[in-house]
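only geometry, no sequence info:
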């Protein structure tokens, strides 16, 4: 049509055609402007929903009062799946949709009769975990679950006793599932968290927990025993993601507690509030991160022998264990890891890692900390600079005395099809969407 408009008319018929095409083009342009004027703009909160972000970013409150959503996933059409730690009205998963394009979810569908933390989307399935099993649901072409009542069971019988029972997981591009089996213990004492109780040597927990187990996506009803222990010496992993830029699994560990309480002659309260580090590891099959025998001290930048195993806060250990790629202050509770591959955010964020910190309890007498989303820049698959706070203010107050006082506790991260970043919280039951608005 455009070629015809620019071709010089030579007779009456061609002049008529020329005029008709010109009028058609004018009408089409008017309709386009009309449609654009009707398209809603994103409903960005005027105060960024109380959050503090770098210049140029804005926040949309997608939904709230959802219960306690943990990990989340977003399909190609912007539909959001949120895994609930505990059931709400008999539902363990919410599916949320924004039907008018303003960024706020107008519809909500619930399904799945089990609580849990893990959820993951690929092109064909939605995967979700309870504390003992991993299920999957078939998706249609629009990324919606076709049958909410009859999921396939991929893995069953996972160890779930005691503390650290949640089963976070992720997938790689080769059909492998990586599942956290948290240690039902703080430091592998005979009586957990009891002053004077000796440590077990060797730690028997490592045979069945405190690591990442690998399963397959092409086999149904795999038992716990059919999995492979991919990595060990990891006390509890809630946040993990597969880094596609260097083809490796990255995990964020919750470090041990109660150094001062259990060993007051070696650690004062202030030191115990900051140690040990929360650590981000890059894993290869067979790696050992050292728990319970060592911990990482981000102040000394060393692996330190745990006091239960003869350490004094200075003796090093773990010569055959891996080092973290990044270390954070202690007791921040990293609950989600996401490698950003979108194009919305500035270039510095490309292939870097976002980490959601839920905030922990073992920081007295120091102020509570965490309740933020941090960012670690990456280049060539490795950290290329110091970590920084990306999104802050989730707690709702500058100083809180208890995690229960926090308005929001970040627990999940997901990337939208447009490159926006979604953050869930299990205190306010909110899902936030962070967008970059600068042109």
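Received it, and whenever you're ready, just let me know what you need. Model, not experiment: these values are computed from the prediction. Numbering: from 1, shown residues only.

from here on, contacts and neighbour counts on C-alpha atoms
Will do.

start to end distance for stretch 82-102?
19 Å (C-alpha to C-alpha, to the nearest Å).

ok, the closest residue to residue 250 other than its chain neighbours - contacts?
Closest residue to residue 250 apart from its sequence neighbours, by C-alpha to C-alpha, 6 or more residues apart in numbering: residue 282 at 4.5 Å. Counting by C-alpha atoms under 8 Å, 6 or more residues apart in numbering, residue 282 makes contact with 248-251, 324-325.

Buried ones from these, can you make that a PyMOL selection?
Buried residues within the contacts of residue 282, by 16 or more other C-alpha atoms under 10 Å, are selected in PyMOL with:
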select buried, resi 248+249+250+251+324
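
can you list the contacts of residue 282 in a markdown table and add distance to residue 123 and secondary structure?
What follows is these, written out as a markdown table (distance: C-alpha to C-alpha, whole Å; DSSP: H, G, I helix; E, B strand; the rest coil):
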| residue | distance to residue 123 | secondary structure |
| --- | --- | --- |
| 248 | 20 | strand |
| 249 | 20 | strand |
| 250 | 22 | strand |
| 251 | 23 | strand |
| 324 | 32 | coil |
| 325 | 30 | coil |
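
and of the contacts of residue 282, the nearest to residue 117?
For the contacts of residue 282, the minimum distance to residue 117 (C-alpha to C-alpha) is 15.3 Å, reached by residue 251.

Now that closest one: closest residue in space that isn't a chain neighbour?
Closest residue to residue 251 apart from its sequence neighbours, by C-alpha to C-alpha, 6+ apart: residue 240 at 4.3 Å.

Structure two is appended below for comparative analysis:
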């Protein structure tokens, strides 16, 4: 059966005749001594990813952009292949998935978050939040816990760049969208006690990660079509996507400013000096949807941040890594881990989430191609 599966992937052009980590090998470029294996190509628009201590892999399947079509899959190894077991169905555009301080798994749907016990044979959903806006252009839910058990949750912008308030002093939408909320929970029960706005001016925080030092890092997906607002600005080159160290009370610019304090064409009179500059500028439209800090058990090595570029333009469809210091602050240049990610039919790779597994390998979801991949030593 395994040989038939490999032969099918080779015939379709997805894989070479070689293997990687005992799995069919994806034909992409990697640094010497590393390869990419295909864990599964039978997933339904996979987004968030959570490797469990047991070695099983939980994958959120959004299954497109229609409401209530999503599911949660558990992949477990059977022999040399992974099998897919679907735990929940009918989820509303699920995206984020994290392990909580209580050992339960937390999953973000549009407008709400539920949790369950992964150790149960027939787990049950328990909703802890139902008050997220979930409206407009960026309704998906991403989240991360800090060491104190607080939950940081993305509230994406409802518009691209608040065009409806062009020329005004204030963007009304920015009071409720384009920010990160901080939820306080009472442990060990995990009861939500309230929330506050932690940081603003963040258009769409699809990538969030917490460093062991306590640094909260965000991947910013910047605006589109800036040339429509000002034809003198190249949409291919601007605005840069970003990596931001998220500090309580800080304003990161959206929708008024972009990059290092440049005024958005819609808000030329805004004082961008009061906003916080990005920690690192990424290529325009790279679309960082997943970031992960690597630890000493990683096959790639300690002291790195891995970033998936989901974008379909020239800078996208690849996975890169940045060096980080002891506080988790990244610095360039980027080291490409996966490149030349183009299938024979012209489709591009589309990495979403990236996570280190307990085996030290890096796991990656690819939504447009229905894949779960593993970056491994040869």
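Perfect, thanks for sending it. All values derive from a computational prediction rather than experimental measurement.

Need the TM-score between these chains.
Scored by TM-score structural alignment, normalised by the length of the second structure, the superposition of the two chains gives a TM-score of 0.86; 353 aligned residues with a C-alpha RMSD of 2.5 Å.

Over to the residue nearest to residue 250 of the first structure. Which of the three states is it?
strand (DSSP: H, G, I helix; E, B strand; the rest coil).

isn't residue 77 of the first structure right next to residue 415, touching?
No. If you go by C-alpha atoms under 8 Å, residue 77 of the first structure and residue 415 don't touch, sitting 11.9 Å apart.

what about these two, which has more around it?
residue 415 (22 against 14; other C-alpha atoms under 10 Å).

Return the residue of the second structure aligned against the more buried one.
Following TM-score structural alignment, the counterpart assigned to residue 415 of the first structure within the second structure is residue 356.

The nearest residue to residue 81 of the first structure once chain neighbours are set aside - how many residues pack around it?
Once flanking residues are discounted, residue 81 of the first structure sits nearest to residue 95: 4.7 Å by C-alpha to C-alpha, 6+ apart. Neighbours of residue 95 of the first structure under the rule other C-alpha under 10 Å: 20.

which position in the second structure aligns with residue 95 of the first structure?
Under the alignment by TM-score structural alignment, residue 95 of the first structure pairs with residue 74 in the second structure.

same question, residue 205 of the first structure
Per TM-score structural alignment, residue 205 of the first structure is aligned with residue 173.

Repeat that for residue 180 of the first structure.
Checking TM-score structural alignment: residue 180 of the first structure goes with residue 154.

one step back: the match of residue 205 of the first structure in helix, strand or coil?
Recorded secondary structure, residue 173 of the second structure: helix (three-state DSSP).

what's the neighbour count on it?
16.

Could you pull up the residues touching it?
157-158, 162.

By neighbours, which of these wins?
For these, neighbours tallied by other C-alpha under 10 Å; top is residue 157, 28 neighbours.

wait, is it part of a strand?
No. Applying three-state DSSP, one finds residue 157 of the second structure to be coil, outside a strand.

For residue 333 of the second structure, see how far away the closest residue to it other than its chain neighbours is.
Using C-alpha to C-alpha, 6+ apart and skipping the chain neighbours, the partner closest in space to residue 157 of the second structure is residue 178 (4.2 Å). Between residue 178 of the second structure and residue 333 of the second structure the computed distance is 28 Å (C-alpha to C-alpha).

Same check on residue 268 of the second structure?
From residue 268 of the second structure over to residue 333 of the second structure the distance is 32 Å, taken as C-alpha to C-alpha.

More neighbours: which of these two?
Between residue 268 of the second structure and residue 333, counted using other C-alpha under 10 Å, the more crowded position is residue 268 (16 against 11).

mind checking how far the equivalent of that one over in the first structure is from residue 295 of the first structure?
Under the alignment (TM-score structural alignment), residue 268 of the second structure maps onto residue 310 of the first structure. Distance of residue 310 of the first structure to residue 295 of the first structure, computed by C-alpha to C-alpha: 13 Å.

Select the longest strand from the first structure.
strand 80-88 (DSSP state E).

Would you mind finding the match for residue 208 of the second structure in the first structure?
Checking TM-score structural alignment: residue 208 of the second structure goes with residue 240.

Count the residues that sit near the nearest residue in space to residue 190 of the second structure that is not next to it in sequence.
Of all residues not flanking residue 190 of the second structure in the chain, residue 102 sits nearest, at 7.7 Å (C-alpha to C-alpha, 6+ apart). Residue crowding around residue 102 of the second structure was assessed by other C-alpha under 10 Å; the count is 12.

Which residues are in contact with the spatially most central residue of the first structure?
In the first structure, the C-alpha nearest the mean C-alpha coordinate belongs to residue 336, at 2.7 Å (C-alpha atoms, centre = their mean). Shown in contact with residue 336 of the first structure (C-alpha under 8 Å, 6+ apart): 71, 238-240, 252, 355-357, 411-413.

Same question for residue 430 of the first structure.
So residue 430 of the first structure contacts 61-66, 69, 408, 424 (C-alpha under 8 Å, 6+ apart).

Next one: the equivalent of residue 219 of the second structure over in the first structure from residue 109 of the first structure, what distance?
Using TM-score structural alignment, the partner of residue 219 of the second structure in the first structure is residue 252. Applying C-alpha to C-alpha, the value for residue 252 of the first structure to residue 109 of the first structure is 31 Å.

same thing with residue 139 of the first structure?
Taken as C-alpha to C-alpha, the span from residue 139 of the first structure to residue 109 of the first structure is 15 Å.

Which one's more surrounded, the two?
residue 139 (18 against 11).

my read: residue 251 of the second structure touches residue 203, true?
No. Counting by C-alpha under 8 Å, residue 251 of the second structure sits too far from residue 203 to count as a contact (11.1 Å).

before we move on, back to that, now for the residue nearest to residue 250 of the first structure: what does it line up with in the second structure?
Taking TM-score structural alignment for the superposition, residue 282 of the first structure sits opposite residue 245 in the second structure.

quick revisit: tell me which element the match of residue 208 of the second structure is part of?
Using DSSP states H and E, residue 240 of the first structure maps to strand 237-243.

how big's the offset between that strand and the second structure?
Strand 237-243 of the first structure differs from its equivalent in the second structure by a mean of 0.8 Å after superposition (mean C-alpha distance after the TM-score superposition for the first structure).
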